[in-house]
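# Mind folding the following:
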Amino acid sequence: MTTLKSTLHDDLTTAIKARDELRSSTLRLTLSAIAYEETAGKTSRELSDEEVLKVITREAKKRREAAEAFDKGGRAESAERERAEGEVLATYLPQQMSDEELAAVVAEAVAEAKAGGAEGPRAMGAVMKIVKPKVAGRAEGGRVSAEVKKLLAG
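Prediction:
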């Protein structure tokens, strides 16, 4: 078992013993998503820590989107629950980049792409290809693409 996955199992056991319903249900759902990912496809396999992190990131994103949808639908209590679950998952994710750090990485990538001959809005793909590995897991894709668009337009 990977170290991150075993940490999740240990934390689930602790949450159950402490009768922490929010944390235990969130961790159960996340471990279920990891198990599903491991058995998806033709053969089952053990996920690496990096792959487990991607699953946790995807689950956290689902919580954020659900909270926004509940807010729009006027269901504040459900939105609050989704946000709380997202906060539980955030403790297992790497620290997110600040807007300044992200802007610096994107500016560097834009300069690199322009040096390679990419120009204007068409350079978006080239810049994203450079930025993605540098910010992997530390900045959400929507934030990254918005920053890239802003710098390419300006």
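
# CA only for contacts and neighbour counts going forward, please
OK.

# what packs against the stretch of helix or strand Ala104 belongs to?
Following DSSP states H and E, one finds Ala104 within helix 99-115. Applying 3 or more CA pairs under 8 Å, 6 or more residues apart in numbering; DSSP states H and E, one finds that helix 99-115 contacts helix 124-135, helix 141-153.

# Skip the chain neighbours and tell me the closest residue to the residue nearest the centre of the chain.
Centre of the chain computed as the mean C-alpha position; nearest residue by CA atoms, centre = their mean is Thr57, 3.0 Å away. For Thr57, ignoring the flanking residues on the chain, the nearest one in space by CA to CA, 6 or more residues apart in numbering is Leu93 at 7.0 Å.

# now the other sequence, so there's something to compare against:
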Amino acid sequence: MSDSLKLRIQEDVKAAMRAQEKERLGTIRLLMAAIKQREVDERIVLDDTQIVAVLDKMIKQRRDSISQFSAAGRQDLADKESREIEVLQSYMPQALSESELTALIEAAISESGATSIKDLGKVMGILKPQVQGRADMSVVSTELKKRLA
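Here you go, the predicted model:
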């Protein structure tokens, strides 16, 4: 189980090479490099959860880049980043529906006994592993702040 996502990514590198999809191949290779880099730095083999965290970080970086490129009037670069997000997104787990997310937030609040905004960190600590890669953390945080305010 632990290598399933990594194996899928490696197979997709080969498939993209065969199909001569240069842009897709480039994005997948960037992902492989990020995974390898983290494995070398931490001297571990990443499991699916850790790979999702790497994906999450890469997608967030690209979203930041898109807003900067758009602000600078470089739509060509913003479009390239958008296409990279699409490729990276294909490896993410199924996104949570709004009702699933609400249920997880409610459960985390009751589990932590949170009563005010001061308890935000405690609740996020419980929520993050459950929603990592399945929901935008900034949306989760905003929703949580509304509930605890």
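
# related to what we said a few turns ago, which residues does the residue nearest to the centre of the first structure contact?
With contact set as CA atoms under 8 Å, 6 or more residues apart in numbering, Thr57 of the first structure has these partners: Leu89, Leu93, Gly137.

# ok, of those residues, which come out buried?
Leu89, Leu93, Gly137 (16 or more other CA atoms under 10 Å).

# Surely the second one and Leu53 touch.
Yes - with contact taken as CA atoms under 8 Å, Leu93 of the first structure and Leu53 are classed as touching, separated by 6.9 Å.

# Now do the contacts for Leu46 of the second structure.
Ser2, Ile35, Glu39.

# Of the residues you listed, which is the nearest to Ser110 of the second structure?
When the contacts of Leu46 of the second structure are ranked by distance to Ser110 of the second structure (CA to CA), Ser2 comes first, at 31.4 Å.

# Leu53 of the first structure and Thr91 touch, don't they?
No - counting by CA under 8 Å, Leu53 of the first structure sits too far from Thr91 to count as a contact (11.4 Å).

# Between the two, which is the more surrounded one?
Per other CA atoms under 10 Å, whichever of Leu53 of the first structure and Thr91 has more neighbours is Leu53, with 19 against 9.

# name the element that one belongs to?
Assigned by DSSP H and E, Leu53 of the first structure belongs to helix 49-72.
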